[in-house]
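Undergrad: sequence and computational prediction follow.
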Amino acid sequence: MFTGIVEELGEVTAVENLGDSSRFRLRGPLVTEGARHGDSIAVNGVCLTVVETGDGEFTADVMAETLKRSSLGSLTTGSRVNLERPTAVGDRLGGHIVQGHVDGTGAIAERTPSEHWEIVRISLPAGLSRYVVEKGSITVDGVSLTVVDAGPDHFTVSLIPTTLALTTLGLKESGDLVNLEVDIIAKYVERLLGDRAPEATP
């Protein structure tokens, strides 16, 4: 489990195409400190398993399904990425509960800068808008954010200077894809209520 509080702005140092998957090498001296084979690290909000570590870098294999459902397939050597280690039991939950299981991708639709922050409008794929509510939580490229406004096919977030400076969200341009993970609690509530809904009478 993660919290959506990005620890490090890392970099892709190599991408190897393996046919039905890809192997990424990523630089992140902070998140690789003490990391071992089999550990998890979130990369732009996608939970990946560490294969090897060394010299401040780690490798991870990414299946075709993950490449298709997330924006990781568009990463190339030199791409910057948000990195976060799993939350340890007893740590503060600084953001919200994040699984690292991307629900879909959106695109940066509009950026409106202000003096001290920036409003960003992001498109929503069909089927996810019902999970996004005003003042609720959403994960964008692994960053825990509060929804400012929720529409049928988009939502907006307000980015503070720290988020703009220390995450990929400060680098994204209009049209760029971002990974989205909606609040897991909303999905569980929907499933529970759906199972309890009375059957329609003929």
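TA: Happy to help now that I have it.

Undergrad: going forward, measure contacts between C-alpha atoms and count neighbours the same way
TA: Fine.

Undergrad: could you check how far Gly94 is from Val132?
TA: 20 Å (CA to CA, to the nearest Å).

Undergrad: next one: Asp183
TA: For Asp183, the distance to Val132 - CA to CA - is 8 Å.

Undergrad: what touches both of these two?
TA: The contact sets of Asp183 and Val132 overlap at Ile138 (CA atoms under 8 Å, 6 or more residues apart in numbering).

Undergrad: before we move on, the earlier item: more neighbours, Gly94 and Val132?
TA: Val132 (22 against 12; other CA atoms under 10 Å).

Undergrad: ok, that one - contacts?
TA: Applying CA under 8 Å, 6+ apart, the residues contacting Val132 are 138, 147, 150, 155, 182-183.

Undergrad: which of these has the largest number of neighbours?
TA: That'd be Ile138 among the contacts of Val132, by other CA under 10 Å, with 27 neighbours.

Undergrad: so what's it closest to, chain neighbours aside?
TA: Val182 (5.1 Å; CA to CA, 6 or more residues apart in numbering).

Undergrad: do I have it right that the one you found meets Asp103?
TA: Yes - between Val182 and Asp103 there is a contact at 6.9 Å, judged by CA atoms under 8 Å.

Undergrad: identify the contacts common to the two.
TA: In contact with both Val182 and Asp103: Leu128, using CA under 8 Å, 6+ apart.

Undergrad: select the longest helix from this protein.
TA: In terms of residue count, the longest helix belonging to the chain (DSSP state H) is helix 184-196.

Undergrad: quick one: the strands in this structure?
TA: 8-17, 21-27, 40-43, 46-54, 57-63, 80-84, 104-113, 118-123, 137-140, 143-150, 154-159, 177-182 (DSSP state E).

Undergrad: and those strands as a markdown table, adding distance to Glu199?
TA: Output for the strands of the chain, formatted as a markdown table (distance: least, CA to CA, whole Å):
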| stretch | distance to Glu199 |
| --- | --- |
| strand 8-17 | 49 |
| strand 21-27 | 43 |
| strand 40-43 | 41 |
| strand 46-54 | 37 |
| strand 57-63 | 39 |
| strand 80-84 | 44 |
| strand 104-113 | 30 |
| strand 118-123 | 34 |
| strand 137-140 | 32 |
| strand 143-150 | 31 |
| strand 154-159 | 32 |
| strand 177-182 | 28 |
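
Undergrad: then this one, side by side with the first:
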Amino acid sequence: MFTGIVQGKARIKTIDRLEGLSRLLVEFPSDQSATRCGASVAIDGACLTVTAVDGSELAFDVMQETLRITTLGKLQQGDWVNFEHAARLGDEIGGHLLSGHIHAVATVAAVTNTPNNTNIAFTVPEALRAYIFHKGYIGVNGASLTVGHLTPDGFSVDLIPETLRMTTFGELAAADQSQPAGVNLEIDSQTQVIVDTVERILKQKLG
């Protein structure tokens, strides 16, 4: 499990595209020698298993299904990603619990920059919109965010300068919006269970 509090940005050093999987070598901003093979690390919100450790570099094997359903399949050498090591018992849950299981890719619809705040709007696949609520939790590229506003095709969030500094959202905010970027989306599991349960009960009563 993860807390949704991004620990920093890491850089994709190499990508080895093999049959059925991609092997990522990721360079972290600090020594990773304390990380063990088999440990879980969220890369842009997707839970991956460490396969090798070398100083500040960790290797991951990313299976075909993960490549298909997330943005990891479109990563290029030199790209920056958000990372978070799996939470340990007793860690502060500063965001909300995330599993690292991505539901879908959303796209950046609009970015509004002001001196001390950035608003980013996302377009979400229609099947997931029922699980998104005003002021609810949502995981975007591994970051626990609060839904600021609902839009006809998704939602938007407001980000403070510190969040932009610690994550790759700063790059999203500065990117050319004529080519919308994709982000990994994880719906809050408790919200999903409640919505699905209520819908099922209503169908049974009305059925």
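TA: That came through, no problem. Being a predicted model, the structure only gives us computed values, none of them experimental.

Undergrad: about what we covered before: looking at the contacts of Val132 of the first structure, spot the one nearest Ala60 of the first structure.
TA: Comparing these against Ala60 of the first structure with CA to CA places Val182 closest, at 24.0 Å.

Undergrad: show me what that closest one lines up with in the second structure.
TA: Aligned counterpart of Val182 of the first structure in the second structure: Ile187 (TM-score structural alignment).

Undergrad: next up, the contacts around that match.
TA: 103, 128, 131-132, 137-139.

Undergrad: which of the residues you listed are buried?
TA: Taking 16 or more other CA atoms under 10 Å as the criterion, what is buried in the contacts of Ile187 of the second structure is 103, 131-132, 137-139.

Undergrad: ok, the residues you listed vs Leu67 of the second structure, which is closest?
TA: His103 (12.4 Å).

Undergrad: how near is the closest residue to the closest one other than its chain neighbours to Ala109 of the second structure?
TA: In space, and not counting its chain neighbours, His103 of the second structure is closest to Glu186: 5.3 Å by CA to CA, 6+ apart. According to CA to CA, Glu186 of the second structure stands 18 Å off from Ala109 of the second structure.

Undergrad: compare the two (neighbour count), which wins?
TA: Using other CA under 10 Å as the criterion, Glu186 of the second structure and Ala109 rank with Glu186 on top: 26 against 20.

Undergrad: separation between that one and Ala143 of the second structure?
TA: 10 Å.

Undergrad: so what sits against both of these two?
TA: With CA under 8 Å, 6+ apart, Glu186 of the second structure and Ala143 have common neighbours Gly45.

Undergrad: quick check, central residue of the second structure?
TA: Asn141 (1.9 Å; CA atoms, centre = their mean).

Undergrad: for that one, which non-adjacent residue is spatially closest?
TA: Asp44 (4.2 Å).

Undergrad: equivalent analysis for Pro125 of the second structure, please.
TA: Closest to Pro125 of the second structure by CA to CA, 6+ apart is Ala106, at 6.8 Å.

Undergrad: number of nearby residues for the closest residue to Tyr137 of the second structure other than its chain neighbours?
TA: Spatially, and ignoring its direct neighbours in sequence, Tyr137 of the second structure is nearest to Thr146 (4.9 Å; CA to CA, 6+ apart). Around Thr146 of the second structure sit 19 other residues, with neighbours defined as other CA under 10 Å.

Undergrad: test my guess that Thr146 of the second structure contacts Gly136.
TA: Yes - the pair Thr146 of the second structure / Gly136 is scored as a contact, 5.7 Å apart, by CA under 8 Å.

Undergrad: how close does the spatially closest residue to Val108 of the second structure that is not a sequence neighbour get to Gly94 of the second structure?
TA: Leaving aside its sequence neighbours, Val108 of the second structure sits nearest to Phe122 (CA to CA, 6+ apart; 4.6 Å). As for Phe122 of the second structure, its distance to Gly94 of the second structure is 23 Å (criterion: CA to CA).

Undergrad: try Ala127 of the second structure
TA: For Ala127 of the second structure relative to Gly94 of the second structure (CA to CA), the value is 28 Å.

Undergrad: what do you get for Leu48 of the second structure?
TA: 21 Å.

Undergrad: ditto for Arg165 of the second structure
TA: From Arg165 of the second structure to Gly94 of the second structure the distance is 18 Å (CA to CA).

Undergrad: what sits against the residue nearest to Val108 of the second structure?
TA: 106-110, 153-156.

Undergrad: what lies in contact with stretch 108-115 of the first structure?
TA: Outside stretch 108-115 of the first structure, the residues touching it (CA under 8 Å, 6+ apart) are 118-123, 172-178.

Undergrad: kindly recompute the last result at 10 Å.
TA: 118-124, 154-159, 161, 169, 172-178 (CA atoms under 10 Å, 6 or more residues apart in numbering).

Undergrad: just checking, Tyr131 of the second structure touches Asp196?
TA: Yes - with contact defined as CA atoms under 10 Å, Tyr131 of the second structure reaches Asp196; the gap is 8.9 Å.

Undergrad: now for those two: what residues contact both?
TA: Gln190.

Undergrad: distance from stretch 86-99 of the first structure to the middle of the chain?
TA: Distance, stretch centre to chain centre, for stretch 86-99 of the first structure: 14 Å (CA atoms, centre = their mean, to the nearest Å).

Undergrad: what comes up buried for that stretch?
TA: Buried residues in stretch 86-99 of the first structure (16+ other CA under 10 Å): 86-87, 95-99.
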